[in-house]
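S.K.: Sequence plus the predicted model coming up.
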Amino acid sequence: MSLADSTWVFIVLGLTLVAFIWGRFRYDLVALAALLSSVALGLIPAEDAFLGFGHPAVITVAAVLVISRGFERSGVVDVIANQVLKVGERLTLQLLVLTGTVLVLSGLMNNVGALALLLPVAIRLAREHDTSPSILLMPLAFGSLLGGLTTLIGTPPNIIISTYRGNETGENFGMFSFFPVGATVAVAGLVFIVLVGWRLTPRRQAQATTEEMFDTANYLVELKVGEDTKAKGWTLRELHDALEETIPVLAVVRDDNRRAGYAFHGALEEGDILLLEAGPEELKLLEDKAGLSAIPEPVEADELEDEAERETKKKREKEKAKSEKPDATEIDTEGLQLIEAVVRNDSMMINRNVRQLRLHNQFGLHLVAVARDGSRLKQRLRDIQFRTGDVLLLQGSENEIADSLATLGCLPLAKRDLTLGRPRMLIASIAIFALAIAIMLLDLLPAAVALSGAALVSLLIGVLPLRDGYQAIDGPVIVLLGAMLPVGQALETSGGAALVAEVMLSLGENLPIIFTLVGLFLLSMVLSNVINNAAAALLMAPIAASLARGFDASLDPFLMVVAVSASCAFLTPIGHQSNTLVLGPGGYRFGDYWKLGLPLSMVVLLTAIPMILLVWPLSG
């Protein structure tokens, strides 16, 4: 290609980076726009535009996501998590066990999946021992990134770098090729976090309990249906329609019997008492449009659970006293408790509101409150566009809420009941994964084929339902990879990567090569903190290869520098999905991350470069 082509590539990539950082449009849409723009400019042949979606790296990432979800469903990780809860009161021991566990798991499964499994455990530990979750969650997120360095499947950058090496040399990196360097870096990072780093995290004491985060007792009120109340004879759905507002009715009390709002489908009658979550503006709206007046005494949040428990006990005693069939009209009072959940990065809720999701009608959930950046949002619930990391206070049926949250892409927090899974499926999932690893180690099949086969078998034997398998595949990441792979190749074929390498070579021509490696590390690390780490690896791999050719050195140390540095997204909450996932539950702010992330990045740099040169010599 000509110099003009490389100029156009830099323009496209520059605009793409600006769009990534701006964040107005999701990164998969930005990547797709970059791909189509490159095709329109003639930088990528039209017939090759979508070859990236069939690239082995994309297939491998998708397979790893399915296998990771299979581990969740079979109970492999829950067995481990159940043991972690027994760690005790010492904070340093909690940090060591939590961060060390997520570090190990992240090497064997997708690091975001590993974090998602241990996040509820960390929240529960914090609340049981009266510790701020903010002290535990950032180290946990960073530990998941460190653990991804250790194996081929731990993080997408490793998969990308491996396949790039295969294209350049004819031989991919193996499953454990990353282990000597990755494990050393991970252990160094773990030691730093446990001994020093956690002291650099902010203390957000207000996040310790649901009541403190949401201040629920100040919002739960009772409204009575009077003789002349306009809402008399309405259903709850008609009430919501009349209000044109999402005001969750948590319970309806009639004749001293309490029924959860989601389970009440009849018409309101005189004397009914509605227990709902409303502030001053909502109370005025309820009085003006429905004629509902407030009962002066507010209802404490814990009273809701306590009374539900008392009434449930009373109901069971009645049933026990009756030898005949229980009365079919008796009202079930279970399920009135509230539950917290965090919006995952792959949630279908992102950028949508309650009405668009039909949260109550389709999923049987009442949205009670939303917390973001550690504080409760005061705006109307119907107007809130959900974001990754939002903490939701929900009410729903105990029997169905788990499935509803899984479908929505939300992670239940402290009240999540750990399940040990089915032993047969637990053993089967481990056996399938071990067989796939053995096939890869023996070079019988490429990683993409072996792991895809493992994912297929997991679905066929029922380790994971087919629907969950498709939900496990992170669509935006797949589109990002498939779209950016041809763009990254255009950077190389246009000569753009060589131009960047020439600048770096000229700057370091009178210095040892190690300084150029440090510069490559820092450039890749900065990119990974503002754009997706997979995109950073895709863009930096051609530059690393050009540098290796310019120095007439082995390709491997340069690629390993990119693999490690592309996963060092410790400085911002947007650099990696793990960081974003703990943003809400930890009550962090944007500027909190670099306080621990910057020194940790330096620890990784000072550990990684010498280890890379030891394991992968420049003259290799």
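M.R.: Done, it's in.
S.K.: going forward, measure contacts and count neighbours with C-alpha atoms only.
M.R.: Fine.
S.K.: Which residue ranges of the stretch 101-250 of the chain form helices?
M.R.: For the stretch 101-250 of the chain, helices defined by DSSP state H, counting those that start in this stretch occupy the ranges 111-128, 133-147, 156-169, 179-195, 210-214, 236-243.
S.K.: Comparison target below:
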Amino acid sequence: MDGGPLLALEQLLLVVLLCGMLVVFLVDRFRMEVVALTGLALGVLFGLVGPADAFAGFANPAFITVVEILLVVKVLSRSGLLERLSARIVALRLGPTGLLATLCALTAALSVVMNNIGALALMIPVAFGVCRASDLNPKFVLMPIAFASLLGGVCSIVGTPANLIVSQQLALATGTGFSFFSYAVAGLPAALAGIAVLCLLAPRILPVTGGGAATPAPPSLPSRSVVAEGVVPAGSPLVGASPAGLPFELHAVTRAGKRQFLPRVAVLEAGDRLLIGIDHSRLARLRADGALDLGAGPPDGISLQAVVMPESTVVGSRIATIEALAARGIVTRAASLQSPRIEGGFADLQLSIGDVLYLEGEPDLLREALEETEMLALEAAESVRTDPPDWRPLCVFLGGVALAAFAPVAPQIAFGLVVLALALAGWLNLRDGLANLPWPVLIMLAAMIPLGEAVETTGTARLLADLLLSALPSTDLPLIASVLLLAVLVTPFVNNASTAIVLGPIAIGIAQAAGLPPEPFLLALALGVSIDFLTPFGHHSNMIVMGLGAYRFADFLRLGLPVTLASGMTGLAALVGLWL
């Protein structure tokens, strides 16, 4: 480097800053938007990002398009279209593998034209409906459709925010970004290979049948380990029982209004309030047998399970503080939590993405509360949705997809017109829609974009690319494969948008230093950050189904590793064969 130091001061500061942020993202002790904004502030303070560019991320086309797609998905989720599909899918009379293939293909197809979390959210009620009617274990389909939502997202520019970011980086480097379906060059073969492996291996790795009953019967939603609180009534068989011999895990005992020190509780007494961990089906039996009083529910209430989604307003809230539920008389009976830590009472439990709440309330009030909190009902129940499906919003959306794909119209303009049309037609309330967007994720994205651009403007990308080139053969296949592998290894620990922002300029630098076109390198990066199947925490889709299906960490590795290898190698072969 002309005899100078390997890293200039600003390059060293930027590398240290980005590495530090990735570590903090991995630790997951602080809110992602706070970490991103702190990193952006430090970038401005150190002169890595100009003050005029600090908030340029909010005007970035990638950010604008993500906001537009999220608004559209909210309208489509209320249209009721996909909730009617379960009966039609079951009517096909396919076997378990055929049903799984149908659900995965439909999820992937939806994810091509909308963000992958939105596609998964639309398909979860459909999947549960199919499982109920076909005696399938929800565990058999939930992880595969989550993976399918990621596989479909690699086929178009709007399938995931990472694709929008990568296209923007290409436009900055060459003047022209990717077209709507450019990603399908590698994405479509990768998606087909991944879904084929899912259909082949899922019946061998995951339980297929529902309840295993002698006579087929529609299974209920899967029974999970939950935390619940109840009172021991007089005459309960629990009275006089020793804590050591209970058929559940005892977390706390409150007696006469005072919390007891558990080692000093010799036996349970009538009137004790217990905080317990228990399988939900066993909790239901205890309640039915009068062994544990969970309290009376609303007079005309129904029971409903709802999952906390990434955009939900209750993420980080404690159960006692969810005003949308309390104001409507909705009772939270139990909670299935991702976090094993139990502190305080049931009302003090803090919610995170993928947690499942067991609610009781009047149907209309439940529906209102779920819409306000952006939680997702797991049952496609007529008691929760009775209005007929409306095809018009979908037609408007598909018109926007066609405009972005086949006309010289930028995605942010095409989908901006869709949002405007939905608002003018009265199907979208912009004030409510914008208020209920997942702003922590969006703020994180907007704050990371200027830092990603700084990787290019400070020369850090070219310098890191030269370092990688010196350690790798200077031929196309190893270089593209190294970008793909690096993305696959980093993304399970850092969200895919941040990975694309940081690695994009480096991928372009490698291509330029090797004298190769940047497109296959960026497509490899986009593929690598999306085939995130190895861990339950690598992507929000995985986090959501982790709790719904009561999966173990090893389940993701056992099914995710073969899918990663199949999709990654197939996509890599397509890139090398078609681009080079």
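M.R.: Happy to help now that I have it. For clarity, every value in this text was computed on a predicted model and none was experimentally measured.
S.K.: re earlier: can you redo the helices of the stretch 101-250 of the first structure as a markdown table with distance to A544 of the first structure?
M.R.: Formatted as a markdown table, the helices of the stretch 101-250 of the first structure follow (distance: least, Cα to Cα, whole Å):
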| stretch | distance to A544 of the first structure |
| --- | --- |
| helix 111-128 | 25 |
| helix 133-147 | 22 |
| helix 156-169 | 10 |
| helix 179-195 | 18 |
| helix 210-214 | 47 |
| helix 236-243 | 59 |
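S.K.: For S524 of the first structure, find the nearest of these.
M.R.: Of all these, helix 156-169 sits nearest to S524 of the first structure, with 11.2 Å by Cα to Cα.
S.K.: for that closest one, packing partners?
M.R.: Helices and strands touching helix 156-169 of the first structure, as assessed by 3 or more Cα pairs under 8 Å, 6 or more residues apart in numbering; DSSP states H and E, comprise helix 56-74, helix 533-551, helix 555-565.
S.K.: Out of the ones you listed, which one sits most buried?
M.R.: Highest mean neighbour count among these (mean count of other Cα atoms under 10 Å): helix 555-565, with a mean of 27.
S.K.: can you name the residues of the second structure that it overlays?
M.R.: Counting by TM-score structural alignment, helix 555-565 of the first structure falls onto residues 518-528 of the second structure.
S.K.: Repeat that for stretch 65-73 of the first structure.
M.R.: Counting by TM-score structural alignment, stretch 65-73 of the first structure lines up with residues 70-78 of the second structure.
S.K.: next one: that stretch to chain centre, how far?
M.R.: Chain-centre distance of stretch 70-78 of the second structure: 16 Å, with Cα atoms, centre = their mean, to the nearest Å.
S.K.: mean distance, it to its aligned residues in the first structure?
M.R.: Following superposition, stretch 70-78 of the second structure is found to deviate from the first structure by 1.5 Å on average (mean Cα distance after the TM-score superposition for the first structure).
S.K.: tell me the most buried of the helices of the stretch 101-250 of the first structure?
M.R.: Most buried among the helices of the stretch 101-250 of the first structure, given mean count of other Cα under 10 Å as the contact rule, is helix 133-147, at a mean of 29.
S.K.: Check which helices and strands that helix sits against.
M.R.: In terms of contacts (3+ Cα pairs under 8 Å, 6+ apart), helix 133-147 of the first structure is packed against helix 91-108, helix 111-128, helix 179-195, helix 577-581, helix 583-586.
S.K.: The same query, at a cut-off of 6 Å, please.
M.R.: Counting contacts by 3 or more Cα pairs under 6 Å, 6 or more residues apart in numbering; DSSP states H and E, helix 133-147 of the first structure packs against helix 91-108, helix 111-128.
S.K.: now for these, which one comes closest to A454 of the first structure?
M.R.: Nearest of these (Cα to Cα): helix 91-108, 13.5 Å.
S.K.: just the angle between that closest one and helix 111-128, please?
M.R.: 160 degrees (axes from the mean of the first three to the mean of the last three Cα atoms, to 10 degrees).
S.K.: sec struct for S303 of the second structure, please.
M.R.: Of the three states, S303 of the second structure takes strand according to DSSP: H, G, I helix; E, B strand; the rest coil.
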